[in-house]
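[1] coords below, sequence missing:
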């Protein structure tokens, strides 16, 4: 067996050591915890820790460790551990009542993996919804709202275009039938022709059609092309997916599943969340951003609060946090759905925190036109959020909207800008980061409605985990026993390889962050059953060589060499099937495919290379008369 090179021994040893280290975190089960993160200018510090301890002590709620977890990406977090889900829920209620709206309090799991393992990136696999418990939402995107918003925008844009082109018109209104576009009424046939040409040149996504003429009223119908409507519908769903992901990050949920289903539905699965009220409030809210010009001085705003008299072209708002009254113009300059991206930055002139914003073409044109004549004046950013409460009216459930409007930024326009500009006047880099996240992900392109809701309790998750572990252990034990009985020493070698196959499989899944689900456990069990096939082929080939009169060492060498081609062919076909499940499947199917794909790759290494290394150590350099196979 001297043909087994030394470098392969080192490779096997390194892989086994790394596999054990990175699989080890899965032994440490997470504990129930409550996560506290700061909103706006609130701080996560020792004072907050003592306040949480006081709230739990006052309610006689037993708790474990309460520690501050540094998180550079999302800000520091305070984690309070509890012994069971009941104490966790009681602790959540007590902490929420004590902290109010300055902090986000959410259910979570706290890792018990030792710090030295986390320092080298070794973490336990996150558990999926079916193992950890949580909530499942099926959400419907309101496509009619998208059509309404788009046609209203075209209506305003057509009015502006006709004024710029100095084309006389009588009215520009929405068609009474949703999805049928805009009706433009003009005063002459020449004006209708000119308007049609101008609109078509500026907005090629519209279809123009002459309507009936009555006296001096000439009608022009402008409707959005069907292909464009479908594209806008798909973009609406995609934008809502991004927005929901950003919002759900606030909940601190481990590995949330947010994916599109069909043309207008979205699936949201939040593992570990049992109280659905906060989740529904967060993901079901409809939010948008509006950029508005200054509508009056600070003194006029104070007078409006005192007397109730608001200037005719202005609206009264309040600044978030400080509740300072602010007057802003009724006309909107640009909205959040015209925003391409926003990132926190540093103002080069003052060195203060800022947010760099990029608008799309339509928003950039409006912003450029406005700022060209309003340098030195102020502009406000209004955050408009609509939440829906379900109330029973006359025996029927009715969704009642609740609208909240707050000014999140109010700053002086220092120069002319359009597509790219900076928002300054912020209180530090943390607020700039929060504002940029809000600008990027705070606006839903269209409202979403929860059409299906399911709650999976943690007891069901624990039962699933226990049954899954039993299935893995039972399957592994039976395979190990059968191999040892039938193939004797070579069967024991195969058993060792099979055990390390499980270890390396768990290590790889942990390293790449695969979420463990019931289909994933099924994939692990199937992998263990399939992995022994390669050793069966090798052992049978060795037996055949011995029957043909080859020496024991020659039979071992020939067994591995001749069985390799068959093993490779069989596993390549398995890999193709697993790859198809991974790339084309979703949800449970994809989870099963990922586990199977990784398991096939690890089994090829352990079944061939690892067993070859062990066999070489046991039989190399010895004179053998027979083999225990």
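    Cool, the structure landed. Because the structure is predicted, anything quoted here is derived from the model rather than measured. Numbering: from 1, shown residues only.

[2] can we go C-alpha only for contacts and neighbour counts from here?
    OK.

[3] contact partners for residue 195?
    The contact partners of residue 195, by Cα atoms under 8 Å, 6 or more residues apart in numbering, come to 162, 167.

[4] what helix or strand is it on?
    Here residue 195 sits within helix 189-202, counting by DSSP states H and E.

[5] now the angle from the helix or strand just after that helix to helix 189-202?
    Once the chain leaves helix 189-202, the next helix or strand it forms, by DSSP H and E, is strand 206-214. Here the directions of strand 206-214 and helix 189-202 differ by 170 degrees (axes from the mean of the first three to the mean of the last three Cα atoms, to 10 degrees).

[6] list the buried residues in whichever strand or helix holds residue 569.
    Under DSSP H and E, the secondary-structure element containing residue 569 is helix 552-584. For helix 552-584, the neighbour count (16 or more other Cα atoms under 10 Å) marks 552-553, 555-560, 563-564, 567, 571, 574-575, 578-579, 581-582 as buried.

[7] buried residues, the following helix or strand past it. List them.
    Stepping forward along the backbone from helix 552-584, the first helix or strand reached (DSSP H and E) is helix 588-604. Neighbour-count burial for helix 588-604 flags 589-604 (criterion: 16+ other Cα under 10 Å).

[8] got the angle for the helix or strand following helix 588-604 vs helix 552-584?
    Moving toward the C-terminus from helix 588-604, the next helix or strand (DSSP H and E) is helix 611-619. Going by the same axes, to 10 degrees, helix 611-619 is angled at 160 degrees with respect to helix 552-584.

[9] buried residues, helix 611-619. List them.
    Result for helix 611-619 [16+ other Cα under 10 Å]: buried residues 611, 612, 613, 614, 615, 616.

[10] can you classify residue 522 by secondary structure?
    On the three-state scheme (DSSP: H, G, I helix; E, B strand; the rest coil), residue 522 is labelled helix.

[11] residues contacting it?
    Counting by Cα under 8 Å, 6+ apart, residue 522 touches 468, 592.

[12] okay, it and residue 588: tell me how far apart.
    From residue 522 across to residue 588, the span is 10 Å (Cα to Cα, to the nearest Å).

[13] what's the answer for residue 65, then?
    When distance is defined by Cα to Cα, residue 65 is 35 Å away from residue 588.

[14] next, the angle helix 588-604 makes with the helix holding residue 569.
    Using the same axes, to 10 degrees, the direction of helix 552-584 lies 160 degrees away from that of helix 588-604.

[15] and helix 552-584, how far out from the chain middle?
    With Cα atoms, centre = their mean, to the nearest Å as the basis, the distance from the averaged C-alpha position of helix 552-584 to the chain average is 37 Å.

[16] check it against this one:
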């Protein structure tokens, strides 16, 4: 029978729209300004801490919307940001360094909805407010570190092959100058370097002296490697801040954009993201006498670093282990001395290296070197700040026994420093130092204004389209309008459900554009029905031919739009990607609501009946 859906198809359409409405529901509830309190020394917040916070808020006439203790952390919700900011200051002053007090925005979604995965749609920086950093990687430092590693490798390889050299030093443009002592060994040195380092260009610049420089391809790979590694580490650091919908992406050859929607503690974000600190574990060269150390006379494989008291320590240049092997780090107190410490866990490779090193160097001293790059106030010829390497020996400990993937670092000044160091070690050491060259803050009020204007534009667009449909297509126009509302509900529900999808102002523009394109499919169907009726077809046959005949045109038009959106997403940046996602989702869903959804309603009204006239 024409224009009748089987029961399963009707139930499918109703089920799909109901699921979309269910997962779009959390967006109605919004978010509450909140203060989150958690321990900084490995301990957790307790009922006693909760009572202290409640008493403090009451004494300052601050009435929280709710305050809960969950998983060792306290979350206090407030009715407005003024109460939130005042509460944060008072709590931080009361609890001191024992607890970390951070500003937060907590979804007010009911527990039953959260339990089935219902969460509000993630908002971008322009809607929610937050901070945007433009960060530049110091490639000179990255290439300099690579140059040092190459020189250390060359010394070891040449000694192993018994090729005598008199100098390994820096050349221009991060090249390395290698001087061979015996001319007859020059050819052997070249062969060894070509075998071990095929990405190096080798040139003879003087008698028995080779200039070694990275090839153009290797240089590009080194830059890309530094960018990708830093991107990965910055993502881990953002996770430490608790920002799930952050945007972290590459911009140009040496820059990274970080957008943190909803973040309110911008100083903490800036400190953590821009930090360049890491640890190196190095053996102490005990063969250097105190007199030679005082005069600064050390072998070429050794350098002098100062500890916190200013005492010089002779360390081998080659690190036993770097921060890249650290998988976890937690701050706490040493049970014996009650001083701050950081407990470190290494990956399997790092654990094996540490086990072998400690086994081979029993009763010998090993130092923990804290390395950080800071702006020294000077600028290069391009006007960029010059970062200067600052290193400090945290502690020197004698290896008393073999240990592997877990150990403790002591000699740290304060619990706050221990906590900050543990966060940096957990997230990883930056391959190359980065500096924040631009910072933009979008206030919550400006974000709220963008939301209001976007919703107003969307509402007016919806009203105008519905008015057009009702005037031109009457009852069929009402059916198209209902399908249009269902389309918007499904788009919001799907964007709330999909991980990694963020709504921005361009995204709102994409949704509004998809509203018009959704009705466009119904216009094609309705005009085709009218044409079939003018050609003398029976009403039921006209409806059937209208939907079937317009399908190919609708599919072709929407497919080209979706393909365009895919291209925009592939080549675009943040705002363009947001527009592409919402447009593609809106158009794809419209093929379901504008064709299957409206036909279900038309079938309910007209299907299987003797109809003399259509309201179209």
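    Nice, thanks for sending it over. All figures in this text were calculated on a predicted structure; none of them were measured in a lab.

[17] returning to that earlier point: how much does the helix holding residue 569 of structure 1 stray from structure 2?
    When structure 2 is overlaid, helix 552-584 of structure 1 sits 1.4 Å from its aligned residues on average, using mean Cα distance after the TM-score superposition for structure 1.

[18] in structure 2, what range does that helix match?
    Counting by TM-score structural alignment, helix 552-584 of structure 1 falls onto residues 539-571 of structure 2.

[19] in contact with residue 137 of structure 2, which residues are there?
    Counted by Cα under 8 Å, 6+ apart, residue 137 of structure 2 has contacts 227, 254, 255, 256, 432, 433, 434, 435.

[20] conserved subset of those in structure 1?
    On the basis of both residues aligned by TM-score structural alignment, their matches' Cα atoms under 8 Å, what survives of those in structure 1 is 227, 254, 255, 256, 432, 433, 434, 435.

[21] hmm, which of the residues you listed are the buried ones?
    Among those, those that count as buried by neighbour count (16+ other Cα under 10 Å) are 227, 254, 255, 256, 432, 433, 434, 435.

[22] what lines up with the second one in structure 1?
    This points to residue 254 of structure 2. In the superposition onto structure 1, residue 254 of structure 2 corresponds to residue 264 when matched by TM-score structural alignment.

[23] excluding chain neighbours, what is closest to the one residue sitting closest to the centre of structure 1?
    For structure 1, the residue lying nearest the average C-alpha position, counting by Cα atoms, centre = their mean, turns out to be residue 245 (3.8 Å). With sequence-adjacent residues excluded and distances taken as Cα to Cα, 6 or more residues apart in numbering, residue 245 of structure 1 is closest to residue 258, at 6.9 Å.

[24] report the buried residues of the strand or helix carrying the one you found.
    Per DSSP H and E: residue 258 of structure 1 is located in strand 257-261. With burial defined by 16+ other Cα under 10 Å, the residues of strand 257-261 of structure 1 counted as buried are 257, 258, 259, 260.

[25] please name the residues that touch the last one.
    Translated: residue 260 of structure 1. Residues counted as contacts of residue 260 of structure 1 (Cα under 8 Å, 6+ apart) are 237, 238, 241, 266, 267.

[26] the aligned residue in structure 2 for residue 476 of structure 1 and residue 615 of structure 2, how far apart?
    Counting by TM-score structural alignment, residue 476 of structure 1 lines up with residue 462 in structure 2. In this structure, residue 462 of structure 2 and residue 615 of structure 2 are 22 Å apart, going by Cα to Cα.

[27] okay, these two: which has more neighbours?
    Residue environment comparison for residue 462 of structure 2 versus residue 615 gives the larger neighbour count to residue 462, 19 against 8, counting by other Cα atoms under 10 Å.

[28] mind listing what the alignment partner in structure 2 of residue 611 of structure 1 touches?
    Residue mapping for residue 611 of structure 1 onto structure 2 gives residue 598, with TM-score structural alignment as the criterion. Under the criterion of Cα under 8 Å, 6+ apart, the neighbours of residue 598 of structure 2 are 479, 480, 483.

[29] wait, residue 259 of structure 1 sits on residue 269?
    No: distance between residue 259 of structure 1 and residue 269: 9.1 Å, which falls outside the contact criterion (Cα atoms under 8 Å).

[30] relative to structure 1, what is the average displacement of the helix ranked longest in structure 2?
    Ranked by residue count and defined by DSSP state H, the top helix of structure 2 is helix 444-497. Once the two models are superposed, helix 444-497 of structure 2 sits on average 0.7 Å from its counterpart in structure 1 (mean Cα distance after the TM-score superposition for structure 1).

[31] which strands and helices lie in contact with that helix?
    Contact partners of helix 444-497 of structure 2 among helices and strands, from 3 or more Cα pairs under 8 Å, 6 or more residues apart in numbering; DSSP states H and E: helix 7-24, helix 125-128, helix 505-534, helix 574-591, helix 598-606.

[32] that one to helix 505-534, inter-axis angle?
    Put simply, helix 444-497 of structure 2 runs at 50 degrees to helix 505-534, going by the same axes, to 10 degrees.

[33] next SSE downstream of helix 444-497 of structure 2?
    strand 502-503.

[34] which outside residues touch that following strand?
    Strand 502-503 of structure 2 has contacts (Cα under 8 Å, 6+ apart) with 121, 122, 123, 124, 127, 245, 495, 578.

[35] quick one, what contacts the equivalent of the first one over in structure 1?
    Applying TM-score structural alignment, one finds that residue 121 of structure 2 aligns to residue 125 in structure 1. Neighbour list for residue 125 of structure 1: 26, 509, 510, 513, 514, 515, 516 [criterion: Cα under 8 Å, 6+ apart].

[36] list only those of these flagged as buried.
    In terms of neighbour count (16+ other Cα under 10 Å), the buried residues within those are 26, 509, 510, 514, 515, 516.

[37] now intersect the buried ones among the kept ones among the contacts of residue 137 of structure 2 with the helices, please.
    Helix and strand membership here follows DSSP H; of those, those in helices are residue 227.

[38] want to try CSV for the buried ones among the kept ones among the contacts of residue 137 of structure 2, with distance to residue 133 of structure 2 as columns?
    Converted to CSV, these look like this (distance: Cα to Cα, whole Å):
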residue, distance to residue 133 of structure 2
227, 16
254, 14
255, 10
256, 8
432, 17
433, 15
434, 11
435, 10
